[in-house]
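Chemist: Only the shape, not the letters, is given here:
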């Protein structure tokens, strides 16, 4: 069994949902050494998340942003954690809802995603910096 791990920095992105599948694949060529296994992608932040969804139509990502902002609005009187601005506490809640990691099967040295699937960085802050993710691949 092989195990590979790498930490990469994603460039800063605007608030929203961003496809990062190609960035992961290009920065982690060790995946090609695995015939069958699993890739875990983990984000080391509490105000951004990861998910897998539609990779073709960008309006899906826009709809995600619109919907999650209605689910978790800013400037609520009951938020106590507001020191870093009105997007801070909502960003933490959104990140927990989306999750901090995704798993993708590896088959014949490639990510075995569905034809319309991609890995999203879910950026919930208005002025976020770069994001660190840890990529771990295991398999034979």
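Modeler: Received, thanks. All values reported here derive from a predicted model rather than from experimental measurement. Numbers count the residues shown, from 1 in each chain.

Chemist: C-alpha from now on. contacts and neighbour counts both.
Modeler: Noted.

Chemist: Does residue 90 touch residue 68 like I think?
Modeler: No. Taking contacts as C-alpha atoms under 8 Å, residue 90 lies outside contact range of residue 68: 9.7 Å.

Chemist: And here is the other one:
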């Protein structure tokens, strides 16, 4: 009989933003995965916010992220007269819409103690608010 012992690891990754934009967290996530001692498994990343999100996107050409940011601003523009919710400022409701259209969690396979991302893939926190914020990403790894 072949027995497999599953293990779990979990940690919160704090990320400071300087305002709207894409923040590459690939290195920090990979470093944490490598330090868990889990070689094969499934990594879940979850952002604990409603006005920021996560994505896996191209890490080579920054124009890709700029174009994506422009597109998100176009489909959920800041327009104080457009939204009912505005108590936290004109960028808050568009931030909620942009978060709803993107992702609050990611699932990434892990092999040989590292996230199995493609050559041109990076993990990004997308800050949808203009002001700096302290964000938290829950990292949970299940494997062996």
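Modeler: Nice, thanks for sending it over. These numbers were taken from a predicted model, which means no experiment stands behind them.

Chemist: so what number do they get for TM-score?
Modeler: The TM-score (TM-score structural alignment, normalised by the length of structure 1) is 0.93; 139 aligned residues with a C-alpha RMSD of 1.4 Å.

Chemist: if we can go back for a sec, between residue 90 and residue 68 of structure 1, which one's more packed in?
Modeler: Using other C-alpha atoms under 10 Å, the more surrounded residue of residue 90 of structure 1 and residue 68 is residue 90, with 25 against 16.

Chemist: what's the counterpart of the more buried one in structure 2?
Modeler: In structure 2, the residue matched to residue 90 of structure 1 (TM-score structural alignment) is residue 94.

Chemist: Residue 76 of structure 2 versus that match, what's the distance?
Modeler: Separation of residue 94 of structure 2 from residue 76 of structure 2 (C-alpha to C-alpha, to the nearest Å): 5 Å.

Chemist: just the strands in structure 2 please.
Modeler: 7-16, 21-24, 41-47, 52-58, 105-111, 114-115, 121-127, 134-143 (DSSP state E).

Chemist: between those, which gets nearest to residue 98 of structure 2?
Modeler: strand 52-58 (8.0 Å; C-alpha to C-alpha).

Chemist: which bit of structure 1 covers that closest one?
Modeler: Going by TM-score structural alignment: strand 52-58 of structure 2 matches residues 48-54.

Chemist: mean deviation of that stretch from structure 2?
Modeler: Here stretch 48-54 of structure 1, set against structure 2 after superposition, deviates by a mean of 0.5 Å using mean C-alpha distance after the TM-score superposition for structure 1.

Chemist: how much does the longest helix seen in structure 1 stray from structure 2?
Modeler: The residue-count maximum for a helix in structure 1 (DSSP state H) belongs to helix 58-71. If you overlay the two and look at helix 58-71 of structure 1, the average distance to its match in structure 2 is 0.7 Å (mean C-alpha distance after the TM-score superposition for structure 1).

Chemist: Report all helices and strands that that helix contacts.
Modeler: Here helix 58-71 of structure 1 touches strand 16-19, going by 3 or more C-alpha pairs under 8 Å, 6 or more residues apart in numbering; DSSP states H and E.

Chemist: list the residues that contact both of residue 94 and residue 76 of structure 2?
Modeler: By C-alpha atoms under 8 Å, 6 or more residues apart in numbering, residue 94 of structure 2 and residue 76 have no common neighbours.

Chemist: so what corresponds to residue 30 of structure 1 in structure 2?
Modeler: In structure 2, the residue matched to residue 30 of structure 1 (TM-score structural alignment) is residue 35.

Chemist: er, residue 120 of structure 1 I mean
Modeler: Looks like residue 120 of structure 1 aligns to residue 124 there (TM-score structural alignment).
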